[in-house]
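Novice: Need coordinates for the following:
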Amino acid sequence: MNCKNCEHPLHEQDSFCSNCGAKVVHHRLTLKYLWHEITEKYFNVENTLLRTFLKLFSHPEIVIGGYIEGVRKKYVNAVSYYAIALTIAGLQLFILRKFFPEALDLSIMIPESTPQADMDMEWTYDYYTILALINIPIYALMARLTFIGLDTFNFTEHLVIMAYVFAQFTLTTFPIIMTMVLLGGNFYIASYAMFPFLFLYTAFAYKRLYMLSIWNILWRSLFFIVVAGILMLILGLIQVVVLIFTGDFQEMIELEKAKRGVSYSISSAMNWTSYRFR
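Specialist: Predicted coordinates for the structure are as follows:
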């Protein structure tokens, strides 16, 4: 008998391959065995997913720092953990769009919401996974600039940190946000209500990773806000430049002028009508 993964010779009593370490499966797949595999891997108290989730709350430096230093077996790796979080987030959006579309009402957050704004949000939902992947390098860059002068972690390691942080945030807030939606809440309001937790947890994780004092992490957190503001401003300017070169910026100005012109005409007509019937 040979290992199904690496073809290394095995003995009948072997439970694991001595060459690659893979588990030797002696059972034929059945629904009972498949269910046992799933529950053993994901719902057992000793499983790596639950262990990773709980340990990231109490000692994030052990999980994240351990992965950066080479630990692979004890906890879920950064890529897999972030992939699980993205899957959960995608499931959340599917449920909301399919069964609770009223929870995605943008007018609660933006009273003068336009059909174009709604279309933009639909585009965001459709490409959520790509946007989420793009956000990680942006936040990693912010963190790298925030902790400039402390060379404990390089940019790639900040990517790992942010992947764990955002995955933990997503997995934690998913049941909370869904409960609020089930009780009639708005998805955007519920999401924004969770942002303080994201900020505090990020600060907590970096405090433990860098072994900083309360005051040190406090002023660096404030500096992070400044860095984020500057970076968002730069990205906004880049967006404006792109719009100008593509001609979309002028189109937006013309549309805004047209909208104001229509609003002015309607307002004038209403005032004139009111005056006539006094």
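Novice: Please make it C-alpha for all contacts and neighbour counts, starting now.
Specialist: Fine.
Novice: how deep is L106 tucked in, by neighbour count?
Specialist: Residues lying near L106 (other CA atoms under 10 Å) number 19.
Novice: what's the answer for Q168, then?
Specialist: Using other CA under 10 Å, Q168 has 22 neighbouring residues.
Novice: got the residue ranges for the helices in the stretch 151-278 of the chain?
Specialist: Listed in chain order, the helices of the stretch 151-278 of the chain (DSSP state H, counting those that start in this stretch) span 155-182, 187-210, 214-246, 248-276.
Novice: Go through those helices and name the closest to Q13.
Specialist: Ranking those by proximity to Q13 (CA to CA) places helix 155-182 first, at 38.5 Å.
Novice: now the angle between helix 187-210 and that closest one, please.
Specialist: Using axes from the mean of the first three to the mean of the last three CA atoms, to 10 degrees, the inter-axis angle of helix 155-182 relative to helix 187-210 is 150 degrees.
Novice: Go through helix 155-182 and flag the buried ones.
Specialist: Within helix 155-182, the residues that qualify as buried are 155, 157-171, 173-174, 177-178, 180-181, counting by 16 or more other CA atoms under 10 Å.
Novice: how distant is it from the center of its chain?
Specialist: 5 Å (CA atoms, centre = their mean, to the nearest Å).
Novice: Can you get me a residue count around the closest residue to L243 other than its chain neighbours?
Specialist: In this structure, L243 finds its nearest non-sequential neighbour in F249, 4.8 Å apart by CA to CA, 6 or more residues apart in numbering. Neighbour count of F249, defined by other CA under 10 Å: 16.
Novice: okay but F249 is in contact with Q239, surely?
Specialist: No: F249 lies out of contact with Q239 (CA atoms under 8 Å); the separation is 9.6 Å.
Novice: To compare with the earlier structure, here is another sequence to fold:
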Amino acid sequence: MTCKNCANTLSSDFSFCPSCGAKVVSKRITAKSLISDFFERYFNLDNTFFKTLWHMLVKPQEVCGGYINGLRKKYLNPVSMLAIALTTSGLILFFMKKVAWGKIDFSKISYAQTSNPQEGTEKIFSASMEYSSLIYFLYIPIITLASYLVFNRKKYNLPEHVIISTYSLTSFSIISTVYAVLLLALSPQMYVDTALIYVVIMILFCMYVAIKNSPCSNASLLWRIPSFLMIVFIGYMGISIFTMIILFLTGDLNIQDFVPKK
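Specialist: Alright, predicted model coming up:
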């Protein structure tokens, strides 16, 4: 018998390949095996997924620092975390469009108004949702730059700060999925009304992770925290402007949406 992944010769009693570590699969896929594999992979309390999320809350320096220093098995890697976060974001978008959309009064959303309070604002939200994945990715370099410039006592290089930022953003996104889905089901209006608060909490969580990965004195936090927030705020405004430019270039928005009606 040979391993289907690396072609290494295996004994018939092997459950895993000693060369590449892949599980030996000798039976056909069934509904039972699919369900079993899913629950074993994602709902086993001992697996790396839940461990990664929990430790990102209580000791993120071990997750991020561990990966940077070569620890690869104990925690889920940042690329896998990013894939899961994008999947959960897609779930939220599905709930937004299929469950919550018709229950939202866009004219009451104060932070994204046009000359047509209902249709214009709804148009902005609808168009922005199409580029939500791109917008999500743009936060990574912003958080990376802010943490690299302000919280870098361990002298991590820029790619290593990308790891920290990716872990921060994806962990927050995954953990907040339950909150987002419940709020969309129970009070869609509150979900969109508190969107900016959600962004603020996300940024604060990323700053918490950055601080944990760069221990510094309480006195230095007096200038580090405002500096971090200022850099992120400038980046946030840049993302907002960039998004509006994209929406205009693609024709999703036009100048008439912002001209006061007579």
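Novice: So after superposing, what's the score?
Specialist: For this chain pair, the superposition-based TM-score is 0.83 by TM-score structural alignment, normalised by the length of structure 2; 252 aligned residues with a CA RMSD of 2.9 Å.
Novice: Now check structure 2 for the residue matching I177 of structure 1.
Specialist: When structure 2 is aligned by TM-score structural alignment, the residue opposite I177 of structure 1 is A180.
Novice: Contacts only, for that match.
Specialist: I92, Y191 (CA atoms under 8 Å, 6 or more residues apart in numbering).
Novice: And it, how close does it get to I201 of structure 2?
Specialist: Computed as CA to CA, to the nearest Å, the A180 of structure 2 to I201 of structure 2 distance reads 13 Å.
Novice: Run through the helices of the stretch 1-150 of structure 1 in chain order.
Specialist: Using DSSP H, counting those that start in this stretch, helices in the stretch 1-150 of structure 1 cover 31-42, 48-58, 60-69, 78-99, 115-126, 128-146.
Novice: what sits up against the second one?
Specialist: Spelled out, that is helix 48-58 of structure 1. Residues outside helix 48-58 of structure 1 that contact it (CA under 8 Å, 6+ apart) are K41, Y42, F43, N44, V45, I62, V63, K74, Y75, V76, Q168.
Novice: again, only using 7 Å
Specialist: Y42, V63, K74, Y75, V76, Q168 (CA atoms under 7 Å, 6 or more residues apart in numbering).
Novice: If any of those are buried, give me the ChimeraX selection for them.
Specialist: In ChimeraX, this line selects whichever of the contacts of helix 48-58 of structure 1 come out buried by 16+ other CA under 10 Å:
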select :63,75,76,168
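Novice: export the contacts of helix 48-58 of structure 1 to TSV and tack on distance to F204 of structure 1?
Specialist: Listed next are the contacts of helix 48-58 of structure 1 as TSV, based on distance: CA to CA, whole Å:
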residue	distance to F204 of structure 1
Y42	26
V63	14
K74	22
Y75	19
V76	20
Q168	13
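Novice: and I239 of structure 2, how many neighbours?
Specialist: When neighbours are defined as other CA under 10 Å, I239 of structure 2 has 17 of them.
Novice: measure T121 of structure 2 to K108 of structure 2 for me?
Specialist: To K108 of structure 2, T121 of structure 2 is 9 Å away according to CA to CA.
Novice: okay, the two: which has more neighbours?
Specialist: For T121 of structure 2 versus K108, neighbours defined as other CA under 10 Å are more numerous around T121 (23 against 15).
Novice: The alignment partner in structure 2 of I130 of structure 1 and F242 of structure 2, how far apart?
Specialist: The equivalent of I130 of structure 1 in structure 2 is L134 (alignment by TM-score structural alignment). Note on L134 of structure 2: its distance to F242 of structure 2, by CA to CA, is 11 Å.
Novice: For T88 of structure 2, grab the count of nearby residues.
Specialist: Per other CA under 10 Å, the neighbour tally for T88 of structure 2 reads 20.
Novice: was I right about it contacting I174?
Specialist: Yes: judged on CA atoms under 7 Å, T88 of structure 2 makes contact with I174 at a distance of 6.5 Å.
Novice: Let me know which of the helices of the stretch 151-278 of structure 1 is tucked in deepest.
Specialist: Highest mean neighbour count of these: helix 155-182, a mean of 20 (counted as mean count of other CA atoms under 10 Å).
Novice: That helix vs structure 2, average offset?
Specialist: Once the two are superposed, helix 155-182 of structure 1 sits an average of 1.6 Å from its aligned residues in structure 2 (mean CA distance after the TM-score superposition for structure 1).
Novice: and the angle for that helix with helix 48-58?
Specialist: Using the same axes, to 10 degrees: helix 155-182 of structure 1 against helix 48-58 is 100 degrees.
Novice: Quote the end-to-end distance of stretch 181-195 of structure 1.
Specialist: Stretch 181-195 of structure 1: ends 17 Å apart by CA to CA.
Novice: Repeat that for stretch 173-193 of structure 1.
Specialist: For stretch 173-193 of structure 1, the end-to-end distance is 10 Å (CA to CA).
Novice: next one: that stretch to chain centre, how far?
Specialist: 15 Å.
Novice: now stretch 10-29 of structure 1
Specialist: 37 Å.
Novice: Any buried residues in that stretch, and which?
Specialist: Buried, per 16+ other CA under 10 Å, within stretch 10-29 of structure 1: L10, C17, V24.
Novice: The helices of the stretch 151-278 of structure 1 into CSV, with extra columns for distance to F147 of structure 1?
Specialist: Compiled in CSV, the helices of the stretch 151-278 of structure 1 are given as follows (distance: least, CA to CA, whole Å):
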stretch, distance to F147 of structure 1
helix 155-182, 10
helix 187-210, 9
helix 214-246, 7
helix 248-276, 36
